[in-house]
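**Q** Okay, structure incoming, though there's no sequence with it:
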């Protein structure tokens, strides 16, 4: 897998949120033209994208903010049991610190931080556009 794509209405907010999670901005670009229309299947599309990567350079998330046609809400606040791509997960060193860093960027804890056996602490937060982000802190 190279990357996962997410459509957002506020590109800067999405970048800031995922930078707070430790991801790095790899690059930004403006996308439009016949080539883009042919790939995405939308005539006259114009968007700005930001590609972010994990510090180990293994995984990426591409964020797209469309100017035309305008983005539509495809059920961004759907619960975890809805069909389709539902969440991205990150392993973090300190769950409490990560939650504190994400709070100024609008992270909403879905319910609780829970401990699973003697293995990990985990929770879901809502990020930009309501995307579900799972945070996992494994015990040594």
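**A** Perfect, I can see it now. Given the structure is predicted, the values throughout are model-derived calculations rather than measurements. Numbers count the residues shown, from 1 in each chain.
**Q** Only C-alpha atoms from now on, for both contacts and neighbour counts.
**A** Will do.
**Q** Are there helices or strands packed against the longest helix belonging to the chain, and which ones?
**A** Among the segments of the chain that qualify as a helix by DSSP state H, the longest is helix 11-20. With contacts defined as 3 or more C-alpha pairs under 8 Å, 6 or more residues apart in numbering; DSSP states H and E, the secondary structure elements packing on helix 11-20 are strand 24-32, strand 46-53, strand 60-68, helix 95-102.
**Q** That helix versus strand 24-32: what angle between them?
**A** Orientation of helix 11-20 against strand 24-32 (axes from the mean of the first three to the mean of the last three C-alpha atoms, to 10 degrees) gives an angle of 160 degrees.
**Q** Report the buried residues of helix 11-20.
**A** If you call a residue buried by 16 or more other C-alpha atoms under 10 Å, then helix 11-20 has these buried ones: 11, 13, 14, 15, 16, 17, 18, 19, 20.
**Q** try it against this one:
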């Protein structure tokens, strides 16, 4: 019997408190809103195991069209846990990493909109500048700038 092969990673999902704030944050990073709408009913709950659910969803895509981020705000059932304040060494830790052209400019712009650096911007072996930051709503992202590619 032939082994099934992976074709691609479709998207990464994140649950948020405010879909509007998350869309604004990821738009500021450079993603584009591809689709926004509600997904509801028992069929959706059969996928997630949550039963009859109602979720407002936004699909965001990177400029190259290869990576997508599915942002979800649960209307029903209610959110039961909040992991946004968990440290980066917590089990189940979740962040998305984005490569950007000018990390210093983007970090300054995001901080002006309420984001906070988790640590600091570091130079990794003159290959990348890297940092983690949290949006005003506590969403954790990583940013990377490839050095020597300008």
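**A** Great, that's in hand. Here the structure is a predicted model, which is why all the values come from computation and not from measurement.
**Q** So which of the buried residues of helix 11-20 of the first structure is the closest to residue 36 of the first structure?
**A** Nearest to residue 36 of the first structure out of those is residue 11 (C-alpha to C-alpha; 18.7 Å).
**Q** What is the burial count for residue 119 of the first structure?
**A** Residue 119 of the first structure is surrounded by 12 other residues when neighbours are defined as other C-alpha atoms under 10 Å.
**Q** Tell me how far the aligned residue in the second structure for it lies from residue 146 of the second structure.
**A** Counting by TM-score structural alignment, residue 119 of the first structure corresponds to residue 127 in the second structure. Counting by C-alpha to C-alpha, to the nearest Å, the separation of residue 127 of the second structure from residue 146 of the second structure is 6 Å.
**Q** How about residue 66 of the second structure?
**A** Summarising the geometry, the distance separating residue 66 of the second structure from residue 146 of the second structure, computed by C-alpha to C-alpha, is 18 Å.
**Q** Give me the more crowded residue out of the two.
**A** Set side by side, residue 66 of the second structure and residue 146 show unequal neighbour counts under other C-alpha under 10 Å, the larger going to residue 146 at 18 against 11.
**Q** so that one makes contact with residue 129?
**A** Yes. Residue 146 of the second structure lies in contact with residue 129 (C-alpha atoms under 8 Å); the separation is 6.7 Å.
**Q** Could you dump the helices and strands packed on helix 11-20 of the first structure into JSON lines with mean neighbour count and distance to residue 128 of the first structure added?
**A** Formatted as JSON lines, these follow (neighbours: other C-alpha atoms under 10 Å; distance: least, C-alpha to C-alpha, whole Å):
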{"stretch": "strand 24-32", "mean neighbour count": "15", "distance to residue 128 of the first structure": "16"}
{"stretch": "strand 46-53", "mean neighbour count": "20", "distance to residue 128 of the first structure": "14"}
{"stretch": "strand 60-68", "mean neighbour count": "20", "distance to residue 128 of the first structure": "11"}
{"stretch": "helix 95-102", "mean neighbour count": "15", "distance to residue 128 of the first structure": "11"}
